[in-house]
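> give me a 3D structure for the following:
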Amino acid sequence: MATTRLDRDQVVEAALRLLNEVGLEGLTLRRIAKELNVQAPALYWHFKNKQALLDEMATAMFRRLAEGAPQLDGATWQEHLIASQRTLRRALLGYRDGAKVFSGTRFTGTPHAAPMEAQLRAFVDAGFTPGAAARASFLAYTFTLGFVIEEQAVEPLPGERAPGYDVAERTALIGPDYPLTAAVGADLFEDYEARFEEALRTIVAGIEATLGPARPGSTMTP
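Purely as a prediction, here's the structure:
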């Protein structure tokens, strides 16, 4: 086994490489240690458990996401929200089980603070309260995570299709007893890009209607 001292970044990079090969379930500290040609206890010097490693992996993923995000100076809150969720989805789709890794993790640094501040500022400048702005951002973020988790269950990586999600087979299996359920297979399990964009438009419209600045005569409170 190698005796070269590891640093945290080496472990995270190895973990992200393996993630695309084995998925989240197959990603163990023992397997990462083998990839790095070290004994498993060497990893515990940096990460006390798998969750601590996942936190660091999510932080690294976000840093890369932020580096590739478009510049949005002067953008509206709608433009900020849509662009941030498109960027997040693309980043998550770059890794097998990327959304599962991201979900429920805690960033180990503050790479999210600057883009979050810019997005909240766009909301507040448009008349949202800070709290309503935060809830709107959270709503969109959790939608994207959930959407990509479901998308990656069907297409673990772009161009890869998981077994059991053939629309024609699904239609034949459900049969004529449930015609509506049988007919919507394509809406549920195909063309995720279009479905994501449609859902984003729906979320923006919902935020405008429920969390946005009160309109004359409106009784809604953000």
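> only C-alpha atoms from now on, for both contacts and neighbour counts.
Fine.
> show me which residues of the longest helix belonging to the chain are buried.
In terms of residue count, the longest helix belonging to the chain (DSSP state H) is helix 130-154. For helix 130-154, the neighbour count (16 or more other Cα atoms under 10 Å) marks 132-134, 136-137, 140-141, 143-145, 147-152, 154 as buried.
> let's see this one next to it:
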Amino acid sequence: MATRLDRKLVADTALRLLNDVGLEGLTLRRIAKELNVQAPALYWHFKNKQELLDEMATELYERMAALVPAAGDSFGGGDWKEMLTQGSRGMRQTLLAYRDGGKVFGGTRMRFPTSMRPMEIFLTTLRDAGFTAERAARAWFTTYVYTIGYVVEEQSVFPVPGAPDRDPAYDQEERERVMGADYPLTAAAGVEMFGDTARGFDDGLRAVIAGIEATLLHDG
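As a prediction, the model looks like this:
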């Protein structure tokens, strides 16, 4: 019996192909070949590649949502800082599992997901901690865009999920050779920016959350 072709199957297949071909190599024709159907069959579900990316982002969101416990106070123990930390780390790990995952997710127009529960938990926890509804939304969105932006940059350095090899353009010895004499601080900064990206993410996230506490929590 032939597998029923639907939007979810196409999006799942596209996400699976990402690690092989990357975002630039991902085409409806390539996905159709993987599914053993003719390309026009996919246009019944998606008018263009952007609609496909929107569906892929929606599927990624659903996978992130599955990581959030049902009870708000069990996610971060009711501590809003820990909640934002865990949520951002979970988003980063999900996106890093897919080549160009940050680019796929960032800037897309998700169709209305089946569950907005995680975001409601985040916003409720922030409001209960003393944020106004408006400032809670800003706090959540700030950590959200920080995480996506960081992952996009991180994946430009380490493009293949799980592989330790970095893009040759980020070779630190070459940076120091080319820039070291005239721009020593800029050359040395490459160690911090393109070295231990997991530690760098956590360092930046702590700075973001500290800024949220200082500027948004008591700014009603």
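> what's the longest helix of the first structure packed up against?
Counting contacts by 3 or more Cα pairs under 8 Å, 6 or more residues apart in numbering; DSSP states H and E, helix 130-154 of the first structure is packed against helix 77-93, helix 98-102, helix 113-125, helix 192-210.
> mean per-residue distance, the shortest one to the second structure?
Following superposition, helix 98-102 of the first structure is found to deviate from the second structure by 0.3 Å on average (mean Cα distance after the TM-score superposition for the first structure).
> can you tell me what part of the second structure that helix aligns to?
Alignment of helix 98-102 of the first structure against the second structure: residues 101-105, by TM-score structural alignment.
> could you do the longest one as well?
Following TM-score structural alignment, the partner segment of helix 192-210 of the first structure in the second structure covers residues 197-215.
> cool, and the third one?
Residues 116-128 of the second structure are where helix 113-125 of the first structure aligns, taking TM-score structural alignment as the criterion.
> neighbours around the closest residue in space to residue 27 of the second structure that isn't next to it in sequence, how many?
Excluding the flanking residues, the one nearest residue 27 of the second structure by Cα to Cα, 6 or more residues apart in numbering is residue 49, at 7.2 Å. By other Cα atoms under 10 Å, 13 other residues sit near residue 49 of the second structure.
> the one 5 residues further on too?
Counted with other Cα under 10 Å, the burial measure for residue 54 of the second structure works out to 21 neighbours.
> how much does the match of helix 192-210 of the first structure stray from the first structure?
Looks like 0.6 Å for stretch 197-215 of the second structure (mean Cα distance after the TM-score superposition for the first structure).
> what comes up buried for stretch 10-18 of the second structure?
The neighbour-count check on stretch 10-18 of the second structure (16+ other Cα under 10 Å) flags 10, 11, 13, 14, 15, 17, 18 as buried.
> what does that stretch rub up against?
26, 31, 34, 35, 42, 52, 55, 56, 59, 98, 99, 100 (Cα atoms under 8 Å, 6 or more residues apart in numbering).
> now these: which count as buried?
The neighbour count (16+ other Cα under 10 Å) marks 26, 31, 35, 42, 52, 55, 56, 59, 98, 99, 100 as buried among these.
> show me how far stretch 17-30 of the first structure is from its chain's centre.
18 Å (Cα atoms, centre = their mean, to the nearest Å).
> what comes up buried for that stretch?
Result for stretch 17-30 of the first structure [16+ other Cα under 10 Å]: buried residues 18, 19, 20, 23, 24, 27, 28, 29.
> any idea how far residue 163 of the first structure is from the first one?
By that I understand residue 18 of the first structure. 22 Å (Cα to Cα, to the nearest Å).
> again with the fourth one
Taken as Cα to Cα, the spacing of residue 23 of the first structure relative to residue 163 of the first structure amounts to 16 Å.
> again, but for the last one
From residue 29 of the first structure across to residue 163 of the first structure, the span is 28 Å (Cα to Cα).
> the fifth one too?
Using Cα to Cα, we find residue 24 of the first structure at a distance of 18 Å from residue 163 of the first structure.
> kindly report the same for residue 41 of the first structure.
37 Å.
> same question for residue 14 of the first structure.
28 Å.
> and of the buried residues of stretch 10-18 of the second structure, the nearest to residue 105 of the second structure?
Distance to residue 105 of the second structure across the buried residues of stretch 10-18 of the second structure (Cα to Cα) is lowest for residue 15, with 11.2 Å.
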